[in-house]
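[1] predicted model follows, preceded by the sequence.
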Amino acid sequence: MSKVYIVGAGPGDKELITVKGLRAIQEADVILYDRLINMDLLEEAKEGAELIFCGKEPKLHGVIQDEIHRLLVFYAKQGKVVTRLKGGDPFIFGRGGEEGQVLSRENIPFEIVPGITSGISAAAYAGIPLTHRGISGSVSFINASNPDARTSEEWEHLAKGADTLCFYMGVRQFPKTAEYLIKAGLKPSTPVAMIHWGTFAHQKTIIGTLDTIEARLHEISNPSMIVIGDVVSLHEELQWFEQIATKQTVVTNGASV
């Protein structure tokens, strides 16, 4: 019986996928996967499963979204079990809602399998709690790919609407984002963290403020999560993952492993 699973694969650490998400990979006849998933997860696919890369990089689209929709419908109507494997969570900037709408209109059964979004997980692996008693009681998740698209009123709402701001897809445009946030009322000294390849072994975090971190942008690139707010100050005390990853690079028998 045909069915489509729209699965959040989590942020990168393969152990962060859900049990249900892993089962959807193992049961699938066809897997359509994105570029930001941990490719080790594909080793869980059953023998003979068809693996189709559907990754899209900024301004460099491998398979356009309409083609992804077509493939989902095509394989499902062949009676196959299809797993659409996405980085993070399918409903947090994952276009999972659009894919679900297409399937619904075609009367194709589907399930949404939530995943851990990078805004939460990358921050946690960098030792930054998005909420913390006495510091932050609210969080916003924001698409930062086009800062100029927002009005000054919208920027003021973002600056004043939550204690912690998590920006996705925003490294390249961050100087503009910082400028708009400062104009909207955030202090230039507001702490900022940028977390590159969050939860992967090669994760890298840089820390600064709204008015200083631009000088460090050459050290980082996409994919990176940007976290803004006073909770970033807890990074120094709570960082744990990058220390473990560094310790795991040890010399054994004269070779680095």
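    It's in.

[2] only C-alpha atoms for contact and neighbour calcs from this point on.
    OK.

[3] quick one: Ala193 and Glu236 touch, right?
    No: taking C-alpha atoms under 8 Å as the definition, Ala193 is not a contact partner of Glu236, at 11.1 Å.

[4] with neighbour numbers in mind, choose between these two.
    Ala193 (26 against 12; other C-alpha atoms under 10 Å).

[5] from Thr164, how far off is the more buried one?
    From Ala193 across to Thr164, the span is 11 Å (C-alpha to C-alpha, to the nearest Å).

[6] tell me which residues of stretch 157-167 come out buried.
    Neighbour-count burial for stretch 157-167, counted by 16 or more other C-alpha atoms under 10 Å, picks out Leu158, Ala159, Asp163, Thr164, Leu165, Cys166, Phe167.

[7] endpoints of it, how far apart?
    Stretch 157-167 has its terminal residues 15 Å apart, counting by C-alpha to C-alpha.

[8] buried residues, the one helix or strand Val102 maps to. List them.
    Assigned by DSSP states H and E, Val102 belongs to helix 96-105. By neighbour count on 16+ other C-alpha under 10 Å, the buried set for helix 96-105 is Gly96, Glu99, Gly100, Val102, Leu103.

[9] which is the next helix or strand following the helix or strand harbouring Ala159?
    Element membership for Ala159 (DSSP H and E) is helix 152-161. Toward the C-terminus, helix 152-161 is succeeded by strand 164-168 as the next helix or strand (DSSP H and E).

[10] can you count the residues close to the residue nearest to Val102 when sequence neighbours are not counted?
    Using C-alpha to C-alpha, 6 or more residues apart in numbering and skipping the chain neighbours, the partner closest in space to Val102 is His69 (6.8 Å). With neighbours defined by other C-alpha under 10 Å, the count for His69 comes to 16.

[11] adding another structure so you can compare the two:
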Amino acid sequence: MALLEREDAGGIATLTLNAPERLNALSDEMLAALSETLAGLEDDRDTRAVVLKGAGKAFCAGHDLRQMQAGRQAEDGGAAYFKDLFDRCTQVMLAIRALPQPVIAQVHGIATAAGCQLVATCDLAVAASDTRFGVNGVKIGLFCSTPMVALSRNVPRKQAFEMLTTGEFIDAARAQELGLVNRVVARDELDDAAQHLAASIADKLAAAVSIGKRAFYDQIEMSLADAYAFTGDVMVENLRLRDTEEGMAAFLEKRPPDWSR
């Protein structure tokens, strides 16, 4: 079976981390599979939303500690391997951000360390009510510095620092309070909830959503004045699309839009 499974339906690509015996750890092989699949999605005009989930009893338990310990056996104590590992993981996280399609994390079981980073990196997240989240590397003497980047951009500063320094888990309800996830549902409703959210996005004009996703992340790093100037230009770009013209006309004429997609 594939390490990363893909299923396509209704403009939604559902990607499943498929290493349940290793709690879907971000092994070297899993990172390679994610990198390859994300690269293929970048120019996939048939896919308008992506759902990322995990097989088995967990979403993702972070990096593969056995591989990390094996890498430590090199003459340099693992320095080159560790640097390469975190570079490759960073590229996967940046690829998710760069995709034109919104990516929804469908989370259950646990999402720890780089697995929690993966949730924080996705544009949206839906979690089962019994999910636990943590950046708990500090408990084994490894501060979760790279997961901190995504986490601290999702969760208020003091709460993120508490999670990082104590290594304690938070539950799904707390994760929603802090802004790490959008929705919390019963475990048996999780698939439907994630697919429903994805379908509500896939139903929209893909070009507009793509423009909006890119602009959302660009403007959030700007000053208020610069953000308004930038997004004004983005609105002009969006308004000049033929399909946006058709969408506005259809709204005024009270009919469904005839989008080319």
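    Thanks, I have the structure now. Here the structure is a predicted model, which is why all the values come from computation and not from measurement.

[12] TM-score for the pair, please.
    For this chain pair, the superposition-based TM-score is 0.26 by TM-score structural alignment, normalised by the length of the first structure; 107 aligned residues with a C-alpha RMSD of 5.7 Å.

[13] quick check: the residue nearest to Val102 of the first structure vs Val82 of the first structure, distance?
    With C-alpha to C-alpha as the criterion, His69 of the first structure and Val82 of the first structure are 12 Å apart.

[14] also Cys166 of the first structure?
    With distances taken as C-alpha to C-alpha, Cys166 of the first structure is found 31 Å from Val82 of the first structure.

[15] and if you look at Met194 of the first structure?
    The spacing between Met194 of the first structure and Val82 of the first structure, counted by C-alpha to C-alpha, is 34 Å.

[16] who's more crowded, these two?
    Met194 (31 against 27).

[17] OK, contacts around the more buried one?
    With contact taken as C-alpha atoms under 8 Å, 6 or more residues apart in numbering, Met194 of the first structure is in contact with Thr205, Ile206, Ile207, Ile220, Ser224, Met225, Ile226, Val227.

[18] the longest helix anywhere in the first structure: which residues count as buried?
    Using DSSP state H to define each element, the first structure has its longest helix at helix 65-76. Using 16+ other C-alpha under 10 Å as the test for burial, helix 65-76 of the first structure gives Gln65, Ile68, His69, Leu71, Leu72, Val73, Tyr75, Ala76.

[19] so which of those residues comes closest to Ile120 of the first structure?
    Gln65 (25.5 Å; C-alpha to C-alpha).

[20] number of nearby residues for Phe251 of the second structure?
    Counted with other C-alpha under 10 Å, residues neighbouring Phe251 of the second structure total 11.

[21] next one: it from Thr244 of the second structure, what distance?
    As for Phe251 of the second structure, its distance to Thr244 of the second structure is 11 Å (criterion: C-alpha to C-alpha).

[22] kindly report the same for Phe82 of the second structure.
    For Phe82 of the second structure, the distance to Thr244 of the second structure (C-alpha to C-alpha) stands at 47 Å.

[23] the strands in the first structure, which residues?
    Assigned by DSSP state E, the first structure shows strands spanning 3-8, 30-33, 50-53, 56-57, 60-61, 81-86, 110-113, 139-143, 164-168, 191-196, 204-209, 224-228, 251-252, 255-256.

[24] Glu179 of the first structure is nearest to which of those strands?
    Evaluated over these, closeness to Glu179 of the first structure peaks at strand 204-209, with 11.9 Å, by C-alpha to C-alpha.

[25] what's the burial count for Ala245 of the first structure?
    Neighbour tally, Ala245 of the first structure, other C-alpha under 10 Å: 14.

[26] my error: substitute Val251 of the first structure in the last question.
    By the measure other C-alpha under 10 Å, the count of residues near Val251 of the first structure is 9.

[27] if we can go back for a sec, now the angle from the longest helix of the first structure to strand 81-86?
    Between helix 65-76 of the first structure and strand 81-86, the angle formed by their directions is 150 degrees, by axes from the mean of the first three to the mean of the last three C-alpha atoms, to 10 degrees.

[28] now the contacts of Met194 of the first structure in a markdown table, with distance to Ile52 of the first structure and neighbour count?
    As requested, the contacts of Met194 of the first structure are arranged in a markdown table below (distance: C-alpha to C-alpha, whole Å; neighbours: other C-alpha atoms under 10 Å):
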| residue | distance to Ile52 of the first structure | neighbour count |
| --- | --- | --- |
| Thr205 | 32 | 22 |
| Ile206 | 34 | 16 |
| Ile207 | 37 | 18 |
| Ile220 | 29 | 17 |
| Ser224 | 25 | 24 |
| Met225 | 26 | 26 |
| Ile226 | 30 | 26 |
| Val227 | 32 | 28 |
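
[29] farthest pair within those residues?
    Farthest pair in the contacts of Met194 of the first structure (C-alpha to C-alpha) is Ile220 and Val227. Separation: 14.2 Å.

[30] and the helix or strand containing Gln67 of the second structure, what does it pack onto?
    Assessed by DSSP H and E, Gln67 of the second structure sits inside helix 65-71. Secondary-structure packing of helix 65-71 of the second structure (3 or more C-alpha pairs under 8 Å, 6 or more residues apart in numbering; DSSP states H and E): helix 79-98.

[31] list the buried residues in the helix it packs on.
    Within helix 79-98 of the second structure, the residues that count as buried by 16+ other C-alpha under 10 Å are Tyr81, Leu85, Arg88, Cys89, Val92, Met93, Ala95, Ile96, Arg97, Ala98.

[32] Phe241 of the first structure: which of the buried residues of stretch 157-167 of the first structure is nearest?
    Comparing these against Phe241 of the first structure with C-alpha to C-alpha places Cys166 closest, at 19.4 Å.

[33] quick one: contacts for the closest one?
    The contact partners of Cys166 of the first structure, by C-alpha under 8 Å, 6+ apart, come to Gly119, Val139, Ser140, Phe141, Ile142, Met225, Ile226, Val227, Ile228.

[34] wait, isn't the fourth one in contact with Ser118?
    Which is Phe141 of the first structure. No: if you go by C-alpha under 8 Å, Phe141 of the first structure and Ser118 don't touch, sitting 10.2 Å apart.

[35] okay, those two: which has more neighbours?
    Shown here are Phe141 of the first structure and Ser118; by other C-alpha under 10 Å, Ser118 has more neighbours (25 against 17).

[36] how close does the more buried one sit to Glu242 of the first structure?
    Applying C-alpha to C-alpha, the value for Ser118 of the first structure to Glu242 of the first structure is 16 Å.
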